[in-house]
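1. can't give you the sequence, but here's the structure:
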């Protein structure tokens, strides 16, 4: 339909006809032709930076932007309609049932996720766009299994998370090149819904993931200005919250806000991805070895420094400092165990609100009441911008402090392997958000498990028993754990589990871990969706 644009898949054809209209694809093509070369140059810059860090260059705050950090007078845009009070935000994928339940959860906002909690099959990506289109217009009500799903009169405010800059969308090409997953998700949603959202009293609001440099925020800001001009709405209508979930971005918080200041609605502590990035970016530093995943809490030195700096930075610039995810889900058949888990949620949310956060994340609607009660008690106004945290002094060394009390145990190895296999096999099968051991897991935790196993093998770490962690040892545990994965994650197919086992065994043997498992394994989804082989990069 559009010159130079090809859609390589026929899945979800009815949804494609509704979402991938000629005018929406023209907009996507315009974004691709304007910004793709910049995106590619920024991805090359990431690789260059990693080589410098591998060679011993220090992580530090960028010297060329010291004047931005020192200047006290600039502030970000005031809160947009519907974003004045964000004390509890629920997150989840964009399937139709989840969208209705999340919007009805009682949370202030719903982050509809095309990224870490969605497996990016083309059906998921396109159907998700249709579901959001219908939800915005109050046309999403449906019945299934004898149960009705209907939006309440006052649903949560909608925020959308597109995929990160590193991901391609191989099912759609422009001028014989795959488009950016970020721009695909953004373009289709924005084009169809921006004006409708404004008409209904809110606006096009986004969460931006996985950035590593303030120039990547500048690219998003340029995309926003281009897009607002393209459809004819005022600049500044868009609002974006940036997830600080990479170690490099922690050194660029203020600059990221500055680049997006006319469109910014704050920063978020993307805690799980941040731990993943801490390991991955310091891959050449044996000092940065971390113990069992369960021991890397928000109170360990490098995580505490990151939280304090984020709150101080946001409130200095008068935007929201959002807390992290409560991944716990209720344990219905064991009241005592459920209360113990819910108490952990209470303590985590109490830590966040008393530190100065303006809101928090939850993964399950039944957690909303707990989180809301804590924030209602301790945050009497719509936010805590007045808590400036001028007492905070965070140096580069604080953000890099690897001292984490804990051990590497056999249970830790087994837990990592179980999570990695169960989640990754489910992801290949089209499910990007699964309950494991009463936690809602997404790609972030699977990434932590993968790089921890790699790190322990790479540096010849030992269990607390003294046993050496070798590739052969991890292989043995993988072979022991794998047969039980289908009980842990019902619906996992044998073929997908084999792919996952082979992938994990190959990863622990690499000189350096892959950047993202989602990039590595995307070809399996692309093949299933009918994308041309030339756009399918090797998975191993």
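-> That came in fine, so what should we check first? Values in this document were obtained by computation on a predicted structure and should not be read as measured data. Residues are numbered from 1 along each chain as shown.
2. Going by C-alpha atoms from here, please, whenever you check contacts or count neighbours.
-> Noted.
3. Any idea how many residues pack against residue 192?
-> Around residue 192 there are 20 other residues, counting by other C-alpha atoms under 10 Å.
4. List the buried residues of the strand or helix carrying it.
-> Assigned by DSSP states H and E, residue 192 falls within helix 181-199. Residues 181-197 are the ones in helix 181-199 that count as buried (16 or more other C-alpha atoms under 10 Å).
5. Give the other helices and strands that that helix contacts.
-> Helix 181-199 sits against helix 22-54, helix 122-136, strand 168-174, with contacts defined as 3 or more C-alpha pairs under 8 Å, 6 or more residues apart in numbering; DSSP states H and E.
6. Would you mind getting the angle between that helix and helix 122-136?
-> Relative orientation of helix 181-199 and helix 122-136, computed by axes from the mean of the first three to the mean of the last three C-alpha atoms, to 10 degrees: 10 degrees.
7. want to compare, so here's the second one:
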């Protein structure tokens, strides 16, 4: 595609600088103003070298794990873990977060989520948004209009019937808005500064903050962010430095921006105290990002034959290594005065089958009951219909706004508890299910859809990554067999891939149906590769737009 080049002044007021925008959608000039572009240039110039250093440290750490090393609590930060410090007081808007909803940033989703009755809405530029340029600009515009109170959406007409109109409820009835930018590992290929792609994290957070921080401050609503996929305290410190810079550049009160960090990588669970400490003037809590956490476990131990997990349906939060992760997070957060947020059950309501729907909802109830009983301060849902169910359970068991008084001093978690894999099996249905989820999700993602219901589970990049990395690890671990004795090998994968198009033939109205064959080819190459690709979305991003 041809580049659209804009010249803007650097933040320092020096000579004109060049920023290249590699795509264009109508109306983007209202967001990517000269002042906004200058702000983004300033973020890139100041923090890109540090980001690259952190990514290099990740690669070095993974080489240690690949050579047989194990993650553990750091000796050099023992004083932080032993110290008697707490995070800064939480703002009123974040004291009660018992039910949070998350989803992509398209206008209809933003309106429905803010109107949903949830306490908070995490608008997600990461795992549930395919980052086409159109999606990113549409999402930033939708959030800007939502903050201004002007967001409306009318669905397209169908069969001569006018489309449904969506509008925001009054501000006092809306969920508290939180925004999740993409992770440190992702570039924004459509924006190049000084010839280099900009960090997707800095683009997402920077553009949103530039346009909305002032209004949100006036409403005493932040801005508030969720920070994804951190692996170390140094990465948390980098975020803190970025947010200090943003506050200063936008004339915000120091500490005005509040964040919640998702503990969704295995290395990060050993540094939760340190992450809280690095962000202690602005952090509101930690979240059990369970699906990415399972994905990270597989990726971290990709070369460890003794750490192979069973099929993903058996890797539930009741497994000992995941229960240890959840309870340690609660204990750590509450000791420091921060919220310990629960994760998201992937089930969604099943229409037309009452028995199947009740089974699915029973799983959601059990999951939310486990969380509130353990001491979590809130939970996530992916569908508005699950909000009343989750709220009922938390209201009954948590009459206070949160449970930070539940210190869980009974919890004693050591390294072995966090790395011991769960027992289980690999069934043929589990193997073929992973193949189907990978292909269908990847096809939808390539078609611009980052959040896809498959077999009544809400699949996003995190859940698809579990399926993809499990396939790679199973296929590259000699001697694995299905529970029926069939050897797990590339012939088994080939049969599953060959049979998939006919299996999906009656569903060709599925999201991304036209890109099924492309997705099959990508999964075949990714699973055959000698090295596990770090993220599915990295090679897929090259094919997007």
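-> Sure thing, it's come through. The shown structure was predicted, so the numbers you read here are calculated from the model rather than taken from an experiment.
8. tm score of chain vs chain?
-> Taking TM-score structural alignment, normalised by the length of the first structure as the basis, the two superposed chains have a TM-score of 0.95; 522 aligned residues with a C-alpha RMSD of 1.2 Å.
9. For the spatially most central residue of the second structure, which non-adjacent residue is closest in space?
-> Centroid check for the second structure by C-alpha atoms, centre = their mean gives residue 127 as the closest residue, at 4.6 Å. Residue nearest to residue 127 of the second structure in three dimensions, not counting chain neighbours: residue 461, with 4.8 Å by C-alpha to C-alpha, 6 or more residues apart in numbering.
10. For residue 434 of the first structure, see how far away the corresponding residue of the first structure for the one you found is.
-> Residue pairing (TM-score structural alignment): residue 461 of the second structure is matched to residue 443 of the first structure. In this view, residue 443 of the first structure and residue 434 of the first structure are 10 Å apart by C-alpha to C-alpha, to the nearest Å.
11. These two - which one has more neighbours?
-> In this view residue 443 of the first structure and residue 434 are compared by other C-alpha under 10 Å, and residue 443 has more residues nearby, 24 against 19.
12. can you pull the contacts of that one?
-> 116-117, 423-424, 432-433, 518 (C-alpha atoms under 8 Å, 6 or more residues apart in numbering).
13. export the residues you listed to TSV and tack on secondary structure and distance to residue 331 of the first structure?
-> Output for the contacts of residue 443 of the first structure, formatted as TSV (DSSP: H, G, I helix; E, B strand; the rest coil; distance: C-alpha to C-alpha, whole Å):
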residue	secondary structure	distance to residue 331 of the first structure
116	coil	24
117	coil	21
423	helix	20
424	helix	24
432	coil	21
433	coil	17
518	helix	30
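14. Among those, the buried ones, what's the ChimeraX command?
-> Remark: buried members of the contacts of residue 443 of the first structure, expressed as a ChimeraX selection using 16+ other C-alpha under 10 Å:
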select :116,117,423,424,432,433,518
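15. hmm, which two among the contacts of residue 443 of the first structure are most spread apart?
-> Farthest pair in the contacts of residue 443 of the first structure (C-alpha to C-alpha) is 433 and 518. Separation: 13.3 Å.
16. what are the ranges of the strands in the stretch 151-300 of the second structure?
-> Taking DSSP state E, counting those that start in this stretch, the strands of the stretch 151-300 of the second structure run over residues 152-154, 165-167, 176-180, 187-193, 196-199, 224-227, 258-263, 283-288.
17. Give the aligned range of the second one in the first structure.
-> Read it as strand 165-167 of the second structure. Counting by TM-score structural alignment, strand 165-167 of the second structure sits on residues 148-150 of the first structure.
18. Give the equivalent position in the first structure for residue 277 of the second structure.
-> Using TM-score structural alignment, residue 277 of the second structure pairs with residue 258 in the first structure.
19. Kindly report the same for residue 533 of the second structure.
-> For residue 533 of the second structure, the aligned position in the first structure is occupied by residue 514, per TM-score structural alignment.
20. ok, how many other residues are close to that match?
-> Neighbourhood size, residue 514 of the first structure [other C-alpha under 10 Å]: 16.
21. List the contacts of it.
-> Contacts of residue 514 of the first structure by C-alpha under 8 Å, 6+ apart are 507, 520.
22. I'd like the distance between it and residue 369 of the first structure.
-> 39 Å.
23. Please apply the same query to residue 232 of the first structure.
-> Taking C-alpha to C-alpha, one finds residue 232 of the first structure at 40 Å from residue 369 of the first structure.
24. more neighbours, the two?
-> Neighbour count, other C-alpha under 10 Å: between residue 232 of the first structure and residue 369, residue 369 has more, with 13 against 10.
25. aligned partner of that one in the second structure?
-> Aligned partner of residue 369 of the first structure by TM-score structural alignment: residue 388.
26. So what's the gap between the helix or strand encompassing that match and the chain middle?
-> Taking DSSP H and E as the criterion, residue 388 of the second structure maps to helix 387-397. Its chain's C-alpha centre lies 24 Å from the corresponding centre of helix 387-397 of the second structure when counted by C-alpha atoms, centre = their mean, to the nearest Å.
27. Equivalent analysis for stretch 41-59 of the second structure, please.
-> Chain-centre distance of stretch 41-59 of the second structure: 20 Å, with C-alpha atoms, centre = their mean.
28. Could you list the residues in contact with the match of strand 165-167 of the second structure?
-> If you take C-alpha under 8 Å, 6+ apart as the criterion, stretch 148-150 of the first structure is touched by 97, 100-101, 140-143.
29. Can you select the buried ones among the residues you listed for me in ChimeraX?
-> In ChimeraX syntax, the buried subset of the contacts of stretch 148-150 of the first structure is picked out as below (16+ other C-alpha under 10 Å):
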select :97,100,101,140
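30. Next, count neighbours for the corresponding residue of the second structure for residue 110 of the first structure.
-> Aligning on TM-score structural alignment places residue 110 of the first structure opposite residue 121 in the second structure. Neighbourhood size, residue 121 of the second structure [other C-alpha under 10 Å]: 27.
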